[in-house]
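**Student:** I'll drop the sequence and a predicted model, then ask my questions.
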Amino acid sequence: MCGRFALLAKADLMREFLNVLNIGDTPERYNIAPTQPILIVIAGERQEPGSNLPERKAMLVRWGFMPGWVKDPRDFPLLINARAETAIGKASFKAAMRHRRILVPASGFFEWRRPEEKGAKAQAYWIRPKKGEIVAFAGLMETWSSADGSEVDTGAILTTAANNDISRVHDRMPVVIRPEDFSRWLDCKTQEPRDVVDLMKPIDDGFFEAIPVSDKVGKVANMGPDILEPVEERAEEALPEKKKGAQAPPLSDQLSLF
């Protein structure tokens, strides 16, 4: 799963990378957690004047997907991730896969590896691209309407099986969309879900690097750059050749928009 990520890139870099004009100055966010607002990119309705590129728009959504048919969010689980292998056919995500695919810009994400030893402490990792300052995760969005007519835009990050690098830490990783595939992923008018299945695969080995960090990231109140500082792994916590995935810390300390 992907339960924490960071977005540190400056607005001008994001505008250039995503071809989005309406991204203003944004604060560096080191510990983005479920239920918090996240920046996403959607396809626009027209092309920018004088440009061959389709217009794209940036907006904020709540990280925690809510299908439109849910009546009471208190009775529905928090969907921060959607499995790429099943999203096309799953009731919760089927409509969004067809009509509301998004990009989620990030500077990297956090994952935890739990040792085999019972009671051993999980090791957190900051997983970032080896080259460049920003990536785009595949995501889905839905606007949920309450009985009183109020609306909340919500989103989830698509995950896939981890590549060989990340599988040493966890068995899942976010789906990364490359810049040359942004338009196809966002084009929900001509590109049906079956047409973009090839994009929902693990990114190539060597794309990310995993840096051990302290467990500060597990607490949502810790939002400073110090959570990215590398730590030395204890010998018993050195990465094994193969490792089953571990869950991130519980989300009981998260904020809620409902």
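**Tutor:** Happy to help now that I have it.
**Student:** from here on, contacts and neighbour counts on C-alpha atoms
**Tutor:** Noted.
**Student:** And the helices in the stretch 51-200 of the chain?
**Tutor:** For the stretch 51-200 of the chain, helices defined by DSSP state H, counting those that start in this stretch occupy the ranges 94-99, 182-186.
**Student:** wait, which of those is closest to residue 201?
**Tutor:** Residue 201 lies closest to helix 182-186 among the helices of the stretch 51-200 of the chain, at 12.8 Å (Cα to Cα).
**Student:** Give me the helices and strands touching the helix or strand that the closest one is followed by, please.
**Tutor:** Using DSSP states H and E, the next helix or strand after helix 182-186 towards the C-terminus is strand 208-213. Judged by 3 or more Cα pairs under 8 Å, 6 or more residues apart in numbering; DSSP states H and E, strand 208-213 is in contact with strand 123-129.
**Student:** any idea how far the strand it packs on is from the chain center?
**Tutor:** 14 Å (Cα atoms, centre = their mean, to the nearest Å).
**Student:** Same question for stretch 192-202.
**Tutor:** 17 Å.
**Student:** Please spell out which residues along it are buried.
**Tutor:** By 16 or more other Cα atoms under 10 Å, the buried positions in stretch 192-202 come out as 192-193, 196, 199-202.
**Student:** now do stretch 14-23
**Tutor:** 14, 18-21, 23.
**Student:** Now intersect those with the helices, please.
**Tutor:** Mapping the buried residues of stretch 14-23 onto helices (DSSP state H) picks out 14, 18.
**Student:** what ranges do the strands span in the stretch 51-200 of the chain?
**Tutor:** All strands of the stretch 51-200 of the chain, identified by DSSP state E, counting those that start in this stretch, fall at 54-63, 81-83, 101-106, 108-113, 123-129, 135-145, 151-161, 172-174.
**Student:** can the buried residues of stretch 192-202 go into JSON lines with extra columns for distance to residue 227?
**Tutor:** Putting the buried residues of stretch 192-202 into JSON lines (distance: Cα to Cα, whole Å) gives the following:
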{"residue": "192", "distance to residue 227": "40"}
{"residue": "193", "distance to residue 227": "37"}
{"residue": "196", "distance to residue 227": "35"}
{"residue": "199", "distance to residue 227": "31"}
{"residue": "200", "distance to residue 227": "30"}
{"residue": "201", "distance to residue 227": "29"}
{"residue": "202", "distance to residue 227": "26"}
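**Student:** Structure two is appended below for comparative analysis:
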Amino acid sequence: MCGRFVNNVAIDVQAERWRAIARVAAWRPTHNAAPTQNHPIVVQDRVGRTLELATWGWVRDFSGSTLLVNARGEETHAKSTFRDALSHRRCVVPATAFYEWTEPAHGRVPWAFALRDRAPFAIAGLWEDAGGQRSFLLLTVPANAVVSPVHHRMACIVPSAHTDAWLDPATPMPEVRTLLAPYPEAPMEAWRVSTRVNAVANDAPGLLTPVPDTTGRQQSLFMP
């Protein structure tokens, strides 16, 4: 799953990047975005494209204790929970990196994943309105060669050339489904980060600082 991400870009830069009208009041860039928090998403309807805040996680019981923060992108068309949103309520979630952790056998070590040029990118998402609150979840796909040594799933990054198609409600479903694919590995890189990322309360630029791997695990994970 993708349970944390980074969005350290100012709202006006995000709005320009995705050609959206910003409707964001109070929000600050984050280096450790987590479920239940409010974060910017880009949505599009007949009127136009907007950048607005939404809560990360779809609530799925009356107590509010069950959250859906991710969905497997390649399965959403076949599941009633997501089918309508996939057809009519797609969004992108601006990010500059996301985190994944090694499987328990590797000691739950956090890793950051980003584009080599550190440019912002769009994570595919779905949104809904429930109880007067707009919320979103992130879509995941099978991991590419950069992410797979750490985790078998990765955030579904929508290539810049296909963002318009993903956001447009009129895009035919067969085309939408082709966009739910692993991002090419060549423009991406990964590095180990501090376990301070594990605590949601920690949110500072230093979380992205590479941590030396004294165990040799990095070499074994990413050795060709």
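**Tutor:** Nice, thanks for sending it over. Computed from a predicted model, the values in this text were never measured in an experiment.
**Student:** Pipe the helices of the stretch 51-200 of structure 1 into JSON lines and attach distance to residue 55 of structure 1 and mean neighbour count per row.
**Tutor:** Formatted as JSON lines, the helices of the stretch 51-200 of structure 1 follow (distance: least, Cα to Cα, whole Å; neighbours: other Cα atoms under 10 Å):
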{"stretch": "helix 94-99", "distance to residue 55 of structure 1": "17", "mean neighbour count": "20"}
{"stretch": "helix 182-186", "distance to residue 55 of structure 1": "10", "mean neighbour count": "21"}
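**Student:** Out of the ones you listed, which gets nearest to residue 62 of structure 1?
**Tutor:** helix 94-99 (15.1 Å).
**Student:** who does the closest one touch, helix- and strand-wise?
**Tutor:** strand 135-145.
**Student:** looking at this, residue 16 of structure 2 is in a helix?
**Tutor:** Yes - counting by DSSP: H, G, I helix; E, B strand; the rest coil, residue 16 of structure 2 is part of a helix.
**Student:** hmm, back to that, save the helices of the stretch 51-200 of structure 1 as JSON lines, and put in distance to residue 37 of structure 1 too.
**Tutor:** As requested, the helices of the stretch 51-200 of structure 1 are exported to JSON lines (distance: least, Cα to Cα, whole Å):
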{"stretch": "helix 94-99", "distance to residue 37 of structure 1": "19"}
{"stretch": "helix 182-186", "distance to residue 37 of structure 1": "20"}
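**Student:** ok, residue 130 of structure 1 touching residue 207?
**Tutor:** Yes - the pair residue 130 of structure 1 and residue 207 passes the contact test of Cα atoms under 8 Å, sitting 5.9 Å apart.
**Student:** so stretch 138-158 of structure 2 matches what in structure 1?
**Tutor:** Structural correspondence for stretch 138-158 of structure 2: residues 157-177 of structure 1, per TM-score structural alignment.
**Student:** got the contact list for the residue nearest in space to the middle of structure 2?
**Tutor:** Residue closest to the mean C-alpha point of structure 2, counted by Cα atoms, centre = their mean, is residue 123 at 4.3 Å. Counting by Cα atoms under 8 Å, 6 or more residues apart in numbering, residue 123 of structure 2 makes contact with 92-95, 138-139, 155-158.
**Student:** same thing but 6 Å
**Tutor:** Neighbouring residues of residue 123 of structure 2 by Cα atoms under 6 Å, 6 or more residues apart in numbering: 92-93, 156-158.
**Student:** Could you check how far the equivalent of it over in structure 1 is from residue 242 of structure 1?
**Tutor:** Matched across to structure 1, residue 123 of structure 2 falls on residue 137, judged by TM-score structural alignment. Separation of residue 137 of structure 1 from residue 242 of structure 1 (Cα to Cα, to the nearest Å) stands at 24 Å.
**Student:** Just send the contacts of residue 123 of structure 2 back as JSON lines, with distance to residue 74 of structure 2 and neighbour count too.
**Tutor:** Output for the contacts of residue 123 of structure 2, formatted as JSON lines (distance: Cα to Cα, whole Å; neighbours: other Cα atoms under 10 Å):
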{"residue": "92", "distance to residue 74 of structure 2": "16", "neighbour count": "29"}
{"residue": "93", "distance to residue 74 of structure 2": "18", "neighbour count": "24"}
{"residue": "156", "distance to residue 74 of structure 2": "10", "neighbour count": "25"}
{"residue": "157", "distance to residue 74 of structure 2": "13", "neighbour count": "26"}
{"residue": "158", "distance to residue 74 of structure 2": "14", "neighbour count": "23"}
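**Student:** what span of structure 1 lines up against stretch 72-92 of structure 2?
**Tutor:** With TM-score structural alignment as the criterion, stretch 72-92 of structure 2 aligns to 83-103.
**Student:** Pick the one among the buried residues of stretch 192-202 of structure 1 closest to residue 224 of structure 1.
**Tutor:** residue 202 (29.5 Å).
**Student:** Excluding chain neighbours, what is closest to that closest one?
**Tutor:** residue 163 (5.6 Å; Cα to Cα, 6 or more residues apart in numbering).
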